[in-house]
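Peer 1: How does the following fold in three dimensions:
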Amino acid sequence: MSQVDQKKPLPDDVARQLCEQFDAYKKKYGLNFIAKPVIKNDQEDFSEWMCGFPGRNGTLWEGALLKLRVTFPSNYPVEPPAFIFDPPIPHPNVYPNGYVSLPILYPTNWKQRTTVSQLFKALDEIMAHPDRENPANAVAFFEFCERPEKYKERMRKAAKKFNFVQFAKSYNYG
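Peer 2: Predicted coordinates:
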């Protein structure tokens, strides 16, 4: 068994709370947001969610639907979840392995009462306005700071690559 398979499941009340929070976010912010718990051993695993995160209108990511994995530790909400773009995206605040550098998720900043909605709002903000204080991708950060036109061109290409059709194919929807 792998480490992931041996992980303790989330308590039922925490899993229920996450379902409610994901549903509330989707209702408030639109149909373009997709979130489903991962299926493992023919059961929903509420500690890992696959999401389709839409690029905000008016930004370089407009039109994109980014594949995002959200993993919750077994002691959530004591510890923060992790946000991982899969596949990784070329963004100043996303590590080459796809993990997102988001201050609200740092253990030193984490607050147990933080909601799914607050997490996704913070992600949306950092996608639209990269955080210069917390770079995670040296190439994207350099382009963002020193070669903004090249950065914009690269982000637009990436946004076109990560559209709904590609997202659906990656989940065998179409």
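Peer 1: Only C-alpha atoms from now on, for both contacts and neighbour counts.
Peer 2: OK.
Peer 1: just the helices in the chain please.
Peer 2: Secondary structure of the chain (DSSP state H): helices at 3-6, 12-29, 116-128, 138-146, 148-161, 164-170.
Peer 1: now these in JSON lines, with mean neighbour count and distance to V70?
Peer 2: Formatted as JSON lines, these follow (neighbours: other Cα atoms under 10 Å; distance: least, Cα to Cα, whole Å):
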{"stretch": "helix 3-6", "mean neighbour count": "8", "distance to V70": "14"}
{"stretch": "helix 12-29", "mean neighbour count": "15", "distance to V70": "11"}
{"stretch": "helix 116-128", "mean neighbour count": "17", "distance to V70": "10"}
{"stretch": "helix 138-146", "mean neighbour count": "17", "distance to V70": "23"}
{"stretch": "helix 148-161", "mean neighbour count": "16", "distance to V70": "20"}
{"stretch": "helix 164-170", "mean neighbour count": "15", "distance to V70": "16"}
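Peer 1: can you put those in JSON lines and add distance to W49?
Peer 2: Converted to JSON lines, the helices of the chain look like this (distance: least, Cα to Cα, whole Å):
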{"stretch": "helix 3-6", "distance to W49": "14"}
{"stretch": "helix 12-29", "distance to W49": "10"}
{"stretch": "helix 116-128", "distance to W49": "12"}
{"stretch": "helix 138-146", "distance to W49": "27"}
{"stretch": "helix 148-161", "distance to W49": "22"}
{"stretch": "helix 164-170", "distance to W49": "15"}
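Peer 1: Proceed likewise with the subsequent sequence, for comparison:
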Amino acid sequence: MISDRKFFLKAVVIGDGGVGKTSLIVRHVDKKFDEEYKPTLGFDISLKTIPVEDAKAELLLWDIGGQAIFKEIRESYLEGSHCCFIVFDLTNKESFEHLKDWLTELKRFAGEIPFMIIGNKNDLKDKRKISKEEMEKKAKEIGAVYCFETSAKTGDGVDDAFKELTNASVEYFKNLKK
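Peer 2: Next up is the predicted model:
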């Protein structure tokens, strides 16, 4: 049974432009998908309640524009984050190679917080450029809590990814208080 206890988590979603950050959030929060690409201008915020153990986590999802023009303002958006989803496109090798850059930026402005890498667009199997093994190796190498393959289009893996990092983040912060 879930109690009235709540955890409030600021979760940032970062990664190169066009990898599907907004689509993942919309799929998770609103259960829909829009085929048309609309770049995030600066940032957007969504709220999702996720059950964890005997409580609820209020996940404040910050969708942060990945284009280079937003680099200067990302600092203020990353500060105070409790967890992070670093997203790349499984069909775009360059977005995968930028994971370390995103992690460096995250650590610089948010410190050491739980994060996961998400390989999005796993529905485009014939265009895939990153193997599951490469993704798992990279996740281990950079210290990600988890790595997930998702498809914002079909919904595959999306809810599981958000739930896993939320649970890991709640545990992380509960252990810090001990």
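Peer 1: And the TM-score between these chains?
Peer 2: The pair, once superposed, lands on a TM-score of 0.33 when counted by TM-score structural alignment, normalised by the length of the first structure; 100 aligned residues with a Cα RMSD of 5.2 Å.
Peer 1: what's the longest helix along the second structure packed up against?
Peer 2: Secondary structure of the second structure per DSSP H: the longest helix is helix 158-176. Counting by 3 or more Cα pairs under 8 Å, 6 or more residues apart in numbering; DSSP states H and E, the packing neighbours recorded for helix 158-176 of the second structure are helix 21-30, strand 43-52, strand 55-64, strand 83-89, strand 115-120, strand 146-149.
Peer 1: With V158 of the second structure as the reference, name the closest of these.
Peer 2: helix 21-30 (6.3 Å; Cα to Cα).
Peer 1: before we move on, back to that, for S169 of the second structure, which of the helices and strands packed on helix 158-176 of the second structure is the nearest?
Peer 2: strand 83-89 (6.4 Å).
Peer 1: so what does the closest one touch, helix or strand wise?
Peer 2: Applying 3+ Cα pairs under 8 Å, 6+ apart, we find strand 83-89 of the second structure packed against strand 6-14, helix 93-97, helix 99-110, strand 115-120, helix 158-176.
Peer 1: Would you mark the buried spots in the third one?
Peer 2: Of the residues in helix 99-110 of the second structure, those buried by neighbour count under the rule 16 or more other Cα atoms under 10 Å are L99, W102, L103, E105, L106, F109, A110.
Peer 1: Closest one of those to L60 of the second structure?
Peer 2: Using Cα to Cα, these come closest to L60 of the second structure at A110, 15.3 Å.
Peer 1: Against C84 of the second structure, how distant is the closest one?
Peer 2: According to Cα to Cα, to the nearest Å, A110 of the second structure stands 9 Å off from C84 of the second structure.
Peer 1: circling back: any chance of the helices and strands packed on helix 158-176 of the second structure in a markdown table, plus distance to S169 of the second structure and mean neighbour count?
Peer 2: What follows is those, written out as a markdown table (distance: least, Cα to Cα, whole Å; neighbours: other Cα atoms under 10 Å):
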| stretch | distance to S169 of the second structure | mean neighbour count |
| --- | --- | --- |
| helix 21-30 | 18 | 22 |
| strand 43-52 | 10 | 16 |
| strand 55-64 | 10 | 21 |
| strand 83-89 | 6 | 27 |
| strand 115-120 | 8 | 27 |
| strand 146-149 | 11 | 21 |
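Peer 1: Ok, which of the ones you listed comes nearest D159 of the second structure?
Peer 2: helix 21-30 (5.9 Å).
Peer 1: and the angle for the closest one with strand 83-89?
Peer 2: 120 degrees (axes from the mean of the first three to the mean of the last three Cα atoms, to 10 degrees).
Peer 1: still on that earlier bit, got the helices and strands packed on helix 158-176 of the second structure as TSV, with distance to V158 of the second structure columns?
Peer 2: Putting those into TSV (distance: least, Cα to Cα, whole Å) gives the following:
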stretch	distance to V158 of the second structure
helix 21-30	6
strand 43-52	13
strand 55-64	14
strand 83-89	11
strand 115-120	9
strand 146-149	8
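Peer 1: can you tell me which strand in the first structure is longest?
Peer 2: When the first structure is parsed with DSSP state E, its longest strand is strand 43-54.
Peer 1: List the buried residues in that one.
Peer 2: In terms of neighbour count (16+ other Cα under 10 Å), strand 43-54 of the first structure has its buried residues at D45, F46, S47, E48, W49, M50, C51, G52, F53, P54.
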